[in-house]
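S.K.: here's a sequence, model it:
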Amino acid sequence: MPFDLNIPDALTQYLNAQALNETRIRLESYAADLLQEASRLETTSSAGNGEPQITSSMIADADLLLRRGYRQGRPNYWLIAGKIISPIGALATGFFTDAEKLKQPLMLAAFIILLIVTVTATVLVVVKE
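M.R.: This is a model prediction of the structure:
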């Protein structure tokens, strides 16, 4: 069943055509997220007997969860990789700190590259969290 949303003209009178289109896209996206979250809530609360039924309280709870950001999104694989690389890189950098090994050009280059990768991964993890 189609669902139409009517917004009073007084609220949209200052929007140009692009802003109005963007508003429509964002509202449709939020509606899809809201219904998906309400469906998830219904699935967790139902016993599995009969047809699923989403109630008004589930819609209200889903709205609250979405607005407060409690819904977990997809895992960011780059962030997970950074969390793994950061401590391993720090440990490996510690093994290269021998002054005799750093006198060799190849070992020095490896140390610098490893240090750059470790620092970059650590900074990205801190910034993204």
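S.K.: from here on, just use CA atoms for contacts and neighbour counts.
M.R.: Fine.
S.K.: now the helices for the protein?
M.R.: Shown for the chain, the helices assigned by DSSP state H span residues 9-12, 17-45, 56-68, 77-95, 105-128.
S.K.: in CSV, list these along with distance to Met1 and mean neighbour count.
M.R.: What follows is the helices of the chain, written out as CSV (distance: least, C-alpha to C-alpha, whole Å; neighbours: other C-alpha atoms under 10 Å):
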stretch, distance to Met1, mean neighbour count
helix 9-12, 25, 9
helix 17-45, 14, 14
helix 56-68, 17, 15
helix 77-95, 38, 15
helix 105-128, 40, 15
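S.K.: for Phe3, which of those helices is the nearest?
M.R.: Between Phe3 and the helices of the chain, the tightest spacing by C-alpha to C-alpha is seen for helix 17-45, at 10.3 Å.
S.K.: so what secondary structure elements neighbour the closest one?
M.R.: helix 56-68 (3 or more C-alpha pairs under 8 Å, 6 or more residues apart in numbering; DSSP states H and E).
S.K.: Proceed likewise with the subsequent sequence, for comparison:
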Amino acid sequence: MASDDLDIQVAGSSSLVPDARQALEACVQRYGEDVLREAERIEASVHLGPGAPMVTSSMIQEADLVGRRGHIQPRVSKWKTSISVVPYIAAAMAGVFGENIGTPTGSIGFTASVLIGIFTFLAGRR
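M.R.: Have a look, this model is predicted:
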């Protein structure tokens, strides 16, 4: 089994200051992980048999084209997934409090639910 380390040389990178070189290495690593994940997705979509999956060079090239065009979907964190549910819950709570908007509890609950819904909606979009 081969290791996960790749020796990649980028022309002109030797003239970079150490911080810029580290940033370039991190960027190349992230892009490589994205391309590999996309190539594995492509392989899974065409894999038909019971045998082991095999990513080919053409799949890597296709994944690179997809990545260069900006179509690789970024990973969505669990935090972002979970926070995207909160606006719906807040909307339901606003409906419950809206039925009693004439009371102090209803108006405060309605206002709080609306504000929580708006802020979590905006936080989830980042």
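S.K.: picking that back up, nearest to Pro2 of the first structure among the helices of the first structure would be which one?
M.R.: Of all these, helix 17-45 sits nearest to Pro2 of the first structure, with 12.3 Å by C-alpha to C-alpha.
S.K.: mean deviation (superposed) between the closest one and the second structure, please.
M.R.: For helix 17-45 of the first structure, the mean distance to aligned residues of the second structure following superposition is 1.3 Å (mean C-alpha distance after the TM-score superposition for the first structure).
S.K.: how far away from the center of its chain is that helix?
M.R.: Put simply, helix 17-45 of the first structure sits 17 Å off its chain's centre (C-alpha atoms, centre = their mean, to the nearest Å).
S.K.: now the angle between helix 56-68 and that helix, please.
M.R.: 120 degrees (axes from the mean of the first three to the mean of the last three C-alpha atoms, to 10 degrees).
S.K.: quick one: helix 17-45 of the first structure aligns where in the second structure?
M.R.: Residues 18-46 of the second structure are matched to helix 17-45 of the first structure when aligned by TM-score structural alignment.
S.K.: residues in contact with stretch 64-77 of the first structure?
M.R.: 33-34, 37 (C-alpha atoms under 8 Å, 6 or more residues apart in numbering).
S.K.: show me the contacts for Gly106 of the second structure.
M.R.: Gly106 of the second structure neighbours (C-alpha under 8 Å, 6+ apart): 97-100.
S.K.: quick one on the thing from earlier: now render the helices of the first structure as a markdown table, adding distance to Phe3 of the first structure.
M.R.: Written out in a markdown table, the entries for the helices of the first structure read as follows (distance: least, C-alpha to C-alpha, whole Å):
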| stretch | distance to Phe3 of the first structure |
| --- | --- |
| helix 9-12 | 19 |
| helix 17-45 | 10 |
| helix 56-68 | 15 |
| helix 77-95 | 36 |
| helix 105-128 | 37 |
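S.K.: from Asp33 of the first structure, how far out is the residue nearest to the spatial centre of the first structure?
M.R.: Nearest residue to the geometric centre of the first structure (C-alpha atoms, centre = their mean): Gly73, 4.9 Å. Separation of Gly73 of the first structure from Asp33 of the first structure (C-alpha to C-alpha, to the nearest Å) stands at 11 Å.
S.K.: so who does Val114 of the second structure touch?
M.R.: 90-91, 94.
S.K.: return the closest of those with respect to Ala123 of the second structure.
M.R.: Ala90 (14.0 Å).
S.K.: I'd say Thr93 of the first structure and Ile113 touch.
M.R.: No: if you go by C-alpha atoms under 8 Å, Thr93 of the first structure and Ile113 don't touch, sitting 9.6 Å apart.
S.K.: nothing else from me, thank you.
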